[in-house]
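**Student:** Sequence plus the predicted model coming up.
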Amino acid sequence: MGRWEPNARGRLEQAALELYIERGFEQTTVAEIAKRAGLAERTFFRHFADKREVLFGGAGTLQEFLVSALADASDAATPIDAVAAAFEAAGTLLQERRETARQRQAVIAANAELRERELIKLASLASALADALRQRGVTDSAASLAAEAGSAIFRIAFERWINEAGQPDLPHLIRESLDELKALTAGK
């Protein structure tokens, strides 16, 4: 039996990302990821269902964080402001992982199956946020609109953050995108 080594999950994530960038997602096998991480293939499957999940394994944690941050928003906040505040809080967490986020998005952008999975993840986040807004007493349609708009705001800010050099921090870009949306809808 091999000696236990710490942070197997993190090592697998790092190894997978390196290999996806070097060889491409389709050309990388689970066995290669495990080998690069210095782990057995069996260990990979203890942490991830398949090689896609290495890129999406944190989706559940992100969703829980966003819903919790939304629940903690001020009762006086409008639905869209509450959703934006939740995404800003998540943006603060992502701030330290900018280069990893950039690399992850490059891998996703190069593969149609992964792009589809990313859209599903975003739709799930919006659905969870809409449910959380409904629990705050927001009507069905307003909750859905605010959650979908918030998801779009986050996506636009995130793309700017990873693709444009010299951009300010992600929470600032989220707030800036929200302000731009408000200006557009106000007819200014």
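**Tutor:** Sure thing, it's come through. Every value quoted in this text rests on a predicted model; they were computed, and no experiment measured them.
**Student:** okay, CA-based contacts and neighbour counts for the rest of this
**Tutor:** Fine.
**Student:** just how off-centre is the helix or strand hosting Gly150 within its chain?
**Tutor:** The secondary structure element spanning Gly150 is helix 140-163 (assigned by DSSP states H and E). In terms of Cα atoms, centre = their mean, to the nearest Å, the centre of helix 140-163 is found 12 Å from the chain centre.
**Student:** Could you identify the helix or strand that succeeds it?
**Tutor:** helix 170-185.
**Student:** got a list of contacts for that following helix?
**Tutor:** Residues from elsewhere that reach helix 170-185 (Cα atoms under 8 Å, 6 or more residues apart in numbering): 84, 87-89, 91-92, 94-95, 150, 153-154, 156-158, 160-161.
**Student:** what's the answer for stretch 2-22, then?
**Tutor:** Counting contacts by Cα under 8 Å, 6+ apart, the residues outside stretch 2-22 that touch it are 25, 27-28, 33-34, 36-37, 39, 43-44, 47, 51, 54-55, 103-104, 107.
**Student:** Put the buried members of those into a ChimeraX selection.
**Tutor:** In ChimeraX syntax, the buried subset of those is picked out as below (16 or more other Cα atoms under 10 Å):
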select :25,28,33,34,36,37,39,44,47,51,54,55,103,104,107
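**Student:** Among the contacts of stretch 2-22, which lie within helices?
**Tutor:** When the contacts of stretch 2-22 are checked against helices (DSSP state H), the matches are Ile33, Ala34, Arg36, Ala37, Thr43, Phe44, His47, Val54, Leu55, Gln103, Arg104, Val107.
**Student:** Put this next to the first one:
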Amino acid sequence: MARWEPGARERLVVAAVDLFTEQGYDETTVTQIAERAGVTKSTFFRHFPDKRELLVAGQETLSRLLAEGIADAPDGAGPLEAVALGLERASGAMGPQNRDLGPRLKAAVAASAELQERDALKSVGMAAAMTDALVQRGVPTTTAHLASEMGVLAFKQGYARWSESARGDADGLAPHALAVLQELRAASATLG
């Protein structure tokens, strides 16, 4: 096995998602994931404490990028404008590999209550990062929470649309997430 080959973390994530989809989360072992990724079991544990953490790989980076985009919004930008800038910043970190994993990841999560729980925790972390960034901009807490939840929903639905769209779509994730955010904004206006 190529223990020091670059990209081990990414290969572990892909291997895990593939195995979770093929045989189920509960039936997949850390040893199987490491073997599929072409690394040792100890390399797995250098990157992840357990197989549950594979689902939230990159969440810290994603949350940081969302918060940075919001923090860098121009003065006078409204909460949803700032969230849109956060979505754009975070979307820039999502490449073709993230897109290709989308449908398989969705299937793996749908088939496992434990993965659904981890996915929900990922959403909570994203919302908290955006809420904190908005509050630091002076947005009232309730408004910041609402805008952040809309941002999480826009990101998740935008990611689903992007990963399911035609492969010739070279625009990336951002246009999909921003379109969903605009739809949510319009829908919230109809709530009365």
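**Tutor:** That came through fine. Note that the structure is a prediction, hence the values are computed from the model and not measured.
**Student:** so what number do they get for TM-score?
**Tutor:** TM-score for the superposed chains, counting by TM-score structural alignment, normalised by the length of structure 1: 0.87, backed by 187 aligned residues with a Cα RMSD of 2.2 Å.
**Student:** re earlier: wait, which of the ones in helices among the contacts of stretch 2-22 of structure 1 is closest to Leu122 of structure 1?
**Tutor:** For these, the residue nearest Leu122 of structure 1 by Cα to Cα is Leu55; the value is 13.6 Å.
**Student:** Skipping its backbone neighbours, what lies nearest the closest one in space?
**Tutor:** Taking Cα to Cα, 6 or more residues apart in numbering, and ignoring the residues beside it in sequence, Leu55 of structure 1 has Arg104 as its nearest neighbour in space, at 6.9 Å.
**Student:** Next one: that neighbour relative to Ala69 of structure 1, how far apart?
**Tutor:** Distance check for Arg104 of structure 1 against Ala69 of structure 1: by Cα to Cα, to the nearest Å, it reads 24 Å.
**Student:** same question, Leu114 of structure 1
**Tutor:** When distance is defined by Cα to Cα, Leu114 of structure 1 is 27 Å away from Ala69 of structure 1.
**Student:** And for Ile80 of structure 1?
**Tutor:** Taking Cα to Cα as the measure, Ile80 of structure 1 and Ala69 of structure 1 are separated by 13 Å.
**Student:** Could you do Pro168 of structure 1 as well?
**Tutor:** Between Pro168 of structure 1 and Ala69 of structure 1 the distance, using Cα to Cα, works out to 22 Å.
**Student:** quick one: what's aligned to Leu173 of structure 2 in structure 1?
**Tutor:** Structural alignment (TM-score structural alignment) places Leu173 of structure 2 against Leu170 in structure 1.
**Student:** where's that match relative to Leu114 of structure 1, distance?
**Tutor:** Distance of Leu170 of structure 1 to Leu114 of structure 1, given as Cα to Cα: 23 Å.
**Student:** Quick check on these two: which one has the bigger neighbour count.
**Tutor:** Applying other Cα atoms under 10 Å to Leu170 of structure 1 and Leu114 shows that Leu170 carries more neighbours, namely 26 against 19.
**Student:** show me the contacts for Ala108 of structure 2.
**Tutor:** When contacts are counted by Cα under 8 Å, 6+ apart, Ala108 of structure 2 touches Val17, Phe20, Thr21, Gly24, Tyr25, Leu115.
**Student:** Okay, it and Ala93 of structure 2: tell me how far apart.
**Tutor:** If you go by Cα to Cα, the gap between Ala108 of structure 2 and Ala93 of structure 2 works out to 22 Å.
**Student:** Same question for Glu68 of structure 2.
**Tutor:** Plainly put, Glu68 of structure 2 is 13 Å away from Ala93 of structure 2 if you go by Cα to Cα.
**Student:** Compare neighbour counts for these two and give me the winner.
**Tutor:** Taking neighbours as other Cα under 10 Å, Glu68 of structure 2 and Ala93 compare with Glu68 leading, 19 against 14.
**Student:** The more buried one: which element?
**Tutor:** Mapping Glu68 of structure 2 onto the secondary structure by DSSP H and E places it in helix 59-71.
**Student:** with structure 1 superposed, average distance for that helix?
**Tutor:** Superposing on structure 1 and averaging over aligned pairs (mean Cα distance after the TM-score superposition for structure 1), helix 59-71 of structure 2 comes out at 1.0 Å.
**Student:** Which positions within that helix qualify as buried?
**Tutor:** Counting neighbours by 16+ other Cα under 10 Å, one finds that the buried residues in helix 59-71 of structure 2 are Leu62, Ser63, Arg64, Leu65, Leu66, Ala67, Glu68, Gly69, Ile70, Ala71.
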